[in-house]
Structure formats: C-alpha cells, structure tokens
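Q: For reference, the sequence and a predicted model appear below.
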Amino acid sequence: MVIYIDGDACPVTQEIVLLAKERELQVKLIKSYAHYSLQRYDSHVQEIYVDSANEAVDYKILAMVQADDLLITQDYGLASLALQKNCQVIHPKGFQYTQININTLLESRYQSAQIRKQGGRTKGPDPYTDEDRKQFKQVMRDTLS
C-alpha cells in the first residue's frame, strides 16, 4: 500500500507522515507548484510537484494510484474516481468515502454548484477543528490496521 496525499490544502499532512512512518509505508505528496514548500520530509515521503493548471494534481494522482492504495483528499470528484480504481479514500475530516456515500456527496456538490450558478450563496465547509483531526487519526489508524 502506498499513501497518496492530495496535498494542496491537506490539513493533516504531518499526521499522515507520522502514521505512515510508524508502519513503514511510503507516502506520495502531490502538490501544484503554486503550493511549493521548503519543508523537507523523511525518506519515506516523496514530494511530487505538478503544473498549477486546474485538476493537474488530480490527474497526476489518478495516473499513479493503484488498487489497494490509500488516498487522502477533500475532493469528492477525485475520491469518486479513486474508488473506481478500488482504492481506499479518506477525507481529512475523518470519514471514509465509500461506494455507498459517494453519490450523496457528489449530488450535494452538484446542487451547491447549481445554486451558485444562479447567483445564490451556499455555506462553505465548517472550520477544521481539533476534533476533526482526532477523528481523522482514528479512521486512518483503523484503515491501516
């Protein structure tokens, strides 16, 4: 198993890196050049930078990820495509994407986009909390067990 991180806006990168190290798993952190960082990681983490074009990170992840790998992403569309490749996918807020919940999540995203297209406003995500981080770490540990 390789752990892939959709890294442009992942609030739990450090937690993933530490949990992966404990289990001697490789991590691939995929980011756009617009999110370049000087931070250096241990040898089990490979940083991969791609063009800053829309969806470039998603395309790179989909080209690399394989069945039974683990992906961490907030992107419902990317999660849906990774599930089709038989990957395990976790949201940074600590829930696992499944074939059962993905359609509901995609429908919600579509409905919100339609409202915005018509000039309406939709509520954005709630702020990331310590409880979200705790929940994520528990789900990640369970997934890696």
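A: Nice, thanks for sending it over.
Q: can we go C-alpha only for contacts and neighbour counts from here?
A: OK.
Q: for this structure, what spans make up the helices?
A: Ranges of helices within the chain are 13-22, 56-64, 76-84, 102-117, 130-144, based on DSSP state H.
Q: Redo those helices as a markdown table? Include distance to residue 50 and mean neighbour count.
A: Formatted as a markdown table, those follow (distance: least, CA to CA, whole Å; neighbours: other CA atoms under 10 Å):
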| stretch | distance to residue 50 | mean neighbour count |
| --- | --- | --- |
| helix 13-22 | 18 | 16 |
| helix 56-64 | 6 | 17 |
| helix 76-84 | 16 | 19 |
| helix 102-117 | 25 | 13 |
| helix 130-144 | 26 | 15 |
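Q: okay if I get these as TSV plus distance to residue 6?
A: Conversion of the helices of the chain to TSV gives the following (distance: least, CA to CA, whole Å):
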stretch	distance to residue 6
helix 13-22	9
helix 56-64	7
helix 76-84	9
helix 102-117	17
helix 130-144	15
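Q: okay, pairing it with this:
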Amino acid sequence: MQIWVDADACPKSVKEILYRAAARTGIRLTLVANQPLKVPPSPHITTIRVAAGMDVADAHIAAEAEAGDLVITADIPLAAQLVDNRVHVLGPRGDVIDRDNIHERLSMRNLLDELRGSGIETGGPPPLKKSDRQAFANRLDQLLARTVSPAPGNTHSP
C-alpha cells in the first residue's frame, strides 16, 4: 500500500498529518502536483511534478494508483475512477469515498456544476476547521491501522 495525494488543492494542515503518518508507519507517501512542493526530508515521502493543465495530476494518480492504495483527494470524478479500481479514497475532511456513496457524490457534483454553468453562484467548500483536521487524522489512523504495521523500531501505533 502507498498513499497518493492530489496535492494541488490539498490543505497544508492535511499534508502535515500525512507527513507524520508516513514517518510513523514507514508507508510511502507520494504527492502529485503541477507546482513545486516543499516537503520534509524523508525516505518515505516523494513528490511528482506534472505538467500544468486541467486534471493532469488527477490523470497521473488514476494511472498509477493500484488496488489497495489510498488516495487523498476532494476531486469527485477522480474518486469515482479510483473507487472503481478498488483504491481507497479519503477526502481532506475525513470523509471516506466508496462504492456506497460515490454515485450520490457524483450526482451532487454534476448538479452543482450545471448550476454554475447556468450562472448560479453555488459558492465553494467552507474553510477547513480544526474538527475537519481531527476527523481526517482519525479516519486516516483507522484506515492505516487496518492495513499497515508500524515501521521497524517504531513502537507507536498508527
């Protein structure tokens, strides 16, 4: 298992939680973005810079993520592709996106997209709150506890 991050839109506080999780578990963390990223030095963390353009990072993640991997993204069309390929998907607010809820999320996303296309202002997501960060950290820990053991020499639980 490895963790992939749709890093262009991923909040900094969520990335910091992921950096700590990679260090704690030894799991490979790969951030994909179309801009340079500053990450802590770690043998477990890599970045991939893709060309600028709409959905280029998404396409890279969709092509590279394998069944059983975990992807962090708020992009619902990307999540739909990944769920179909048995990739675990977690939103930056701690929401698990899976076969049980992806169709509803896609429908809502498409409706909002149509409304925006017709000139109706739908607004964006609210700012990330402390409770959102905590929900993300808790859900990440739950997912990792089921699939990853701690790195050698590390006695902390995931």
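A: Cool, got the structure. Keep in mind the model is a prediction, meaning the values are calculated, not measured.
Q: Got a TM-score for the pair?
A: Aligned and superposed, the two chains score 0.94 in TM-score terms (TM-score structural alignment, normalised by the length of the first structure); 143 aligned residues with a CA RMSD of 1.1 Å.
Q: Out of the helices of the first structure, which is closest to residue 3 of the first structure?
A: Closest to residue 3 of the first structure of the helices of the first structure is helix 13-22 (CA to CA; 7.8 Å).
Q: what's that closest one aligned against in the second structure?
A: Aligned using TM-score structural alignment, helix 13-22 of the first structure spans residues 15-24 in the second structure.
Q: distance between that stretch and the chain's centre?
A: From the chain centre to the centre of stretch 15-24 of the second structure is a distance of 13 Å (CA atoms, centre = their mean, to the nearest Å).
Q: ok, now stretch 6-15 of the second structure?
A: From the chain centre to the centre of stretch 6-15 of the second structure is a distance of 8 Å (CA atoms, centre = their mean).
Q: In it, which of the residues would be classed as buried?
A: 6, 7, 8, 10, 14, 15 (16 or more other CA atoms under 10 Å).
Q: Closest to residue 68 of the second structure out of those?
A: Nearest to residue 68 of the second structure among those, with distances taken as CA to CA, is residue 6, at 16.8 Å.
Q: what sits against the closest residue to residue 36 of the second structure other than its chain neighbours?
A: Take residue 36 of the second structure and drop its neighbours on the chain: the residue closest to it by CA to CA, 6 or more residues apart in numbering is residue 49, 6.6 Å away. By CA atoms under 8 Å, 6 or more residues apart in numbering, residue 49 of the second structure lies in contact with 32, 33, 34, 35, 36.
Q: Which of those are conserved in the first structure?
A: Compared against the first structure with both residues aligned by TM-score structural alignment, their matches' CA atoms under 8 Å, the contacts of residue 49 of the second structure retain 32, 33, 34, 36.
Q: From what I see, the first one and residue 47 are in contact.
A: If I follow you right, that is residue 32 of the second structure. Yes. When contacts are counted by CA atoms under 8 Å, residue 32 of the second structure is listed as touching residue 47 (5.9 Å).
Q: ok, these two, which is more surrounded?
A: Each of residue 32 of the second structure and residue 47 has its neighbours counted (other CA atoms under 10 Å); residue 32 has more, 23 against 17.
Q: Excluding covalently adjacent residues, which one is nearest to that one?
A: residue 48 (4.8 Å).
Q: The one you found and residue 33 touch, don't they?
A: Yes. Look at residue 48 of the second structure against residue 33 with CA under 8 Å: they come within range, at 6.5 Å.
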